[in-house]
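Trainee: Dropping the sequence and predicted coords here.
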Amino acid sequence: MLRKLSLALAVSCASNGMAWAAEAPLSNKTDLVSVYQEAVDNNADLAAARAQYGAQKEVVPQARAGLLPNLSAGADLNNTRTELDQPAMTATRSSTVYQATLSQPIFRADRWFQLQAAKSVNEQASLQLSATEQNLILQSAEAYFNVLRSQDNLASTKAEEAAFKRQLDQSNERFDVGLSDKTDVLQSQASYDTARANRIIAQRQVEDAFEALITLTNRQYNSIQGVVHTLPILPPAPNDAKAWVDTAAKQNLNLLASNYAVDAAEDTLRQRKAGHAPTLDAIAQYRKGDNDGLGFTNPSPTGQRYGGDAEQRTIGLQLSIPIYSGGLTSSQVRESYSQLTQTEQQREGLRRQVVENTRNLHRAVNTDVEQVQARRQSIISNQSAVDATEIGYQVGTRNIVDVLDAQRQLYTSVRDYNNARYDYILDNLRLKQAAGTLSPEDLQALSRYLKPDYNPDKDFLPPDLAQAAAEQLRSRPTQ
């Protein structure tokens, strides 16, 4: 009699006889929060973003310097040789002058608006860094769950290969005793070969997923903790797309950064317009040197020339009124108008994109909830279909192609179920990122549903599905 191959049996064959790699010790399994912490400490993109912010925030002290006093000191050392033809005479004169100049801007509208623009740029850079840090939370989760997704996919593929291998063995046994023809053997062999090829690809995908995790954190991992099947699959709270969009409009970090980009462009425009305004500076200067260097050429009141050192002290106001600079200022104003328009349109485009993403992700999470439930039931139904088809094959009402197709549909539904689970987890995190509320606490909450002794070859399916399939099969009348 043909032995019926249940899903539980296939899982057992895959986990015992076709293990992809030896299970790492329990203590070596890494959890989600640990991966995130390693990413924070070692991620190259985050380190580059922090360095970029360190450079960008210097625009504020640089702009402020234009409104603060400026003190400079220097010295002039000159040697002048004069030759006269009539009468023939040569004179050489040396002079040394030391000076210090203090300048304090009193009215510099352009520099004031430049400082305001710099402050907006600094706030924009700070928010962009925060957005990068927040995105690392999502990147860590994506890399982590992509490993789990690929491991579960490999486990189901190995179980499928084991199922087709056993089906091939049974077809050979039936052919040897004359219960089936060569066609059944060839069909089983083709299905087994395809499943084996798929298993090889799935094995490579696991390795690729681990490589992505290593790239993110610069750390090696033997194995990671998996998600239990009791993870609550719930709609987003609140389950109102408008509420999520309103939150995103107020808290999305990239959108908030774009607001400061517009503020910076507006202040830059004011700075350019201020190029038409006069400037006023207070100047204080001190000079000391010999009289030739200071320009003392008149004799003293006694009729004698003074040949010693002299000092000059100057205090005054310096007013500058721009009249014409070749059209430079007007051109810069027009340039800033265009740049402001560009920045405003970029902000509007980003706002629309944030609204679209938030609504789409809200729908995605709700769809994922239904998908997980439907895919779970699909496994039960397909398992029942496999059992019924194998019974029909035994009594001659079904052929080997029907059996193979039923098994293929079963393992497709298994992969669809696991994909739906991980899509639900990641779409939830993406929705929170779009709304600007994603934080490390969300990873902490997910960690409560991680299984330290997770074994993909055994745990890629809920443990109660085989029993549910058997009950469903018994509850239906046989044809």
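Mentor: Received the coordinates, thanks.
Trainee: going forward, measure contacts and count neighbours with C-alpha atoms only.
Mentor: Noted.
Trainee: quick one: what helix or strand has the spatially most central residue of the chain in it?
Mentor: Residue closest to the average C-alpha location in the chain (C-alpha atoms, centre = their mean): Asn135, at 3.9 Å. Counting by DSSP states H and E, the element that carries Asn135 is helix 109-176.
Trainee: Second structure follows, compare the two:
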Amino acid sequence: MLRRALTGSAMGLALIAMPMAATAENLGQALADAYNNSGLLEKNRAVLKAADEDGAQALARLRPVLSWSAGLSHSYGRTDTGRPPSVVTESNGASATLTMSLLLFDFGATRLSLDVAKETVLLTRQQLVSIEQQILLRAVTAYMEVRRATENVSLRQANVGLLTQELRASRDRFDVGEVTRTDVSQAEAALAASRSGLTSANGALIQARLEYEAAVGHTPGTLAPPSRLGSVPDSEQAAIAIALQNHPSMNVARRQVTIAELQIAATDASLKPSLNLSGSYGLESDLDSEAHGRKGSVSLGLSGPIYSGGALASQQRQAMLNKEQTLANLHVVSQDIRQAVGNGFSGVRIAQAATIAGNEQVSAAKVAFEGVREEATLGSRTTLDVLTQEQSLLDARTTYLSAQVDEVLARYELLSAMGLLTAQDLKLNVDIYDPAAYYNMVKNAPIGISKQGRQLDSVLRRIGKN
């Protein structure tokens, strides 16, 4: 039912639209351009890459840390014995040391921080999907508003032309004494109001074109009737089930619960001791002589908290409260999504009914206008009657146009509420961004001098140039 009605809406728009050029831009192309040109998407993709690096840094804390140090020293001393000469000592030295440390065991605290980082990456991916939906919905809205404004200008122009004819006819009839000066003045006033409405419609079109440029990335040309992208189920409950499973806000809320649970475990682990291995190897040389030496050490260290002023206990309680907060938020988000889907279905049904009623209203108003105008030529209707019926016809056509546009927008708002307004779900002709690509490059925490590290550096340099 929804699909048949929405298809009919698109056909209705085509019927009242202005003639379309062979190269008219369609809705799919506009959405693809919005996807490719969005600076907001690029910004949030960089945010995701930064979260990927948090995972690499968490993994690095499980690996050995090797560092070096080197130094030159100069020491000077003078001892005064109370009688000359004083004793003066002076020496110069150099040293170099390699130090290694490795976490052997900490009851999983560091491993849990890695798990938190991975969950944060998955959460950030869902936030990126949410941004993508916002961008595509804005593009759909901008596309349809340009069409609404364009076709409204066309209706207003036709109305001005018709009222110009009516004024000319009224003046001709006044010249032969068929109507009074009042009838001519009424026609003049109606034409002035129509021209004012046309000016307002042109202003709305300018604003709609500016919004289109901001949303899509270029100025609109001739826009084709909207194609039907994506699909919606036939029942509200099915749509709600899809939304609860796929909507990015739900997935973000679920990840937040998982992260809160991991943070509770990490806080518990921080109360336990950790075992560390450390070692060092160094060279020392006396620059004033040929004396030199080597030294090294290996040690195991066990450490843990005893008393922290209550900070650790507070952190445990805080972690538990954060989990309660995320669980409550999950419930709130699910209710919001249910409501949004319900509103979306209701909006589609209302728009469908408005479209059907608008079509019938236009047909009736057209018949009434033609009848009143014919009766006016026979002298049984006044000029005011004709002008009033002409305004009714214009209002009916404008209402019908808006109903069709609103029906298309309602469909895409429903897709957004279900979490299906994405480039992949709409099958847009774009290179779909792979959110896992960068993560797969950095998940093993490659060092800068490795082959993979150099590849990453090359990728980031290209991003910076772009």
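Mentor: Cool, the structure landed. Since the model is a prediction, treat every value here as computed from it, not as a measurement.
Trainee: TM-score for the pair, please.
Mentor: Once superposed, chain against chain, the TM-score is 0.79 (TM-score structural alignment, normalised by the length of structure 2); 408 aligned residues with a C-alpha RMSD of 3.0 Å.
Trainee: and after the helix holding Asn135 of structure 1, which helix or strand comes next?
Mentor: helix 182-217.
Trainee: Structure 2: matching residues for that next one?
Mentor: The counterpart of helix 182-217 of structure 1 in structure 2, using TM-score structural alignment, spans residues 181-216.
Trainee: re the thing from before, and the angle for the helix holding Asn135 of structure 1 with helix 182-217?
Mentor: 150 degrees (axes from the mean of the first three to the mean of the last three C-alpha atoms, to 10 degrees).
Trainee: Any figure for the gap between the residue nearest to the centre of structure 1 and Leu154 of structure 1?
Mentor: Plainly put, Asn135 of structure 1 is 28 Å away from Leu154 of structure 1 if you go by C-alpha to C-alpha, to the nearest Å.
Trainee: can you pull the buried residues of the match of helix 182-217 of structure 1?
Mentor: By neighbour count on 16 or more other C-alpha atoms under 10 Å, the buried set for stretch 181-216 of structure 2 is 183-188, 190-191, 194-195, 197-198, 201-202, 204-205, 208-216.
Trainee: my guess is Arg148 of structure 2 contacts Tyr400, does it?
Mentor: No: using C-alpha atoms under 8 Å, Arg148 of structure 2 makes no contact with Tyr400, being 10.6 Å away.
Trainee: doesn't Ser258 of structure 1 fall inside a helix?
Mentor: Yes: counting by DSSP: H, G, I helix; E, B strand; the rest coil, Ser258 of structure 1 is part of a helix.
Trainee: Now for it, how many residues are close by?
Mentor: 21 (other C-alpha atoms under 10 Å).
Trainee: circling back: now for the residue nearest to the centre of structure 1: which residues touch it?
Mentor: Going by C-alpha atoms under 8 Å, 6 or more residues apart in numbering, Asn135 of structure 1 touches Gln433.
Trainee: can you check Asn37 of structure 2 too?
Mentor: Contacts of Asn37 of structure 2 by C-alpha under 8 Å, 6+ apart are 216-217.
Trainee: what's the counterpart of it in structure 1?
Mentor: In structure 1, Asn37 of structure 2 lines up with Asn42, judged by TM-score structural alignment.
Trainee: And the strands in structure 1?
Mentor: Along structure 1, the segments classed as strands by DSSP state E run 29-30, 70-84, 89-107, 223-224, 226-227, 279-290, 309-320, 450-451.
Trainee: mind giving me TSV with those strands and columns for distance to Thr341 of structure 1 and mean neighbour count?
Mentor: Output for the strands of structure 1, formatted as TSV (distance: least, C-alpha to C-alpha, whole Å; neighbours: other C-alpha atoms under 10 Å):
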stretch	distance to Thr341 of structure 1	mean neighbour count
strand 29-30	49	18
strand 70-84	36	11
strand 89-107	29	15
strand 223-224	49	22
strand 226-227	48	24
strand 279-290	28	17
strand 309-320	31	13
strand 450-451	49	18
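Trainee: Distance to Ala434 of structure 1 for those strands - can I get that in TSV?
Mentor: Shown next, in TSV, are the strands of structure 1 (distance: least, C-alpha to C-alpha, whole Å):
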stretch	distance to Ala434 of structure 1
strand 29-30	28
strand 70-84	46
strand 89-107	44
strand 223-224	27
strand 226-227	24
strand 279-290	46
strand 309-320	51
strand 450-451	25
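Trainee: follow-up on the earlier one: ok, the residue nearest to the centre of structure 1 to Arg347 of structure 1 distance?
Mentor: The gap separating Asn135 of structure 1 from Arg347 of structure 1 is 19 Å, by C-alpha to C-alpha.
Trainee: Same question for Ser94 of structure 1.
Mentor: Look at Ser94 of structure 1 and Arg347 of structure 1: by C-alpha to C-alpha, they are 64 Å apart.
Trainee: do the same with Glu266 of structure 1
Mentor: Going from Glu266 of structure 1 to Arg347 of structure 1 by C-alpha to C-alpha gives 13 Å.
Trainee: Now for the aligned residue in structure 2 for Arg351 of structure 1: which residues touch it?
Mentor: Mapped onto structure 2 by TM-score structural alignment, Arg351 of structure 1 lines up with Ser334. Taking C-alpha under 8 Å, 6+ apart as the criterion, Ser334 of structure 2 is in contact with 244, 250.
Trainee: wait, isn't Leu302 of structure 2 in contact with Leu275?
Mentor: Yes: in this structure Leu302 of structure 2 lies within contact range of Leu275 using C-alpha under 8 Å: 4.6 Å.
Trainee: And Leu27 of structure 2? What does it align with in structure 1?
Mentor: In structure 1, Leu27 of structure 2 lands on Leu32 (TM-score structural alignment).
Trainee: Excluding sequence neighbours, find me the nearest residue to Thr422 of structure 2.
Mentor: Counting by C-alpha to C-alpha, 6 or more residues apart in numbering, Thr422 of structure 2 lies nearest to Gln133, which is 5.7 Å off, once chain neighbours are set aside.
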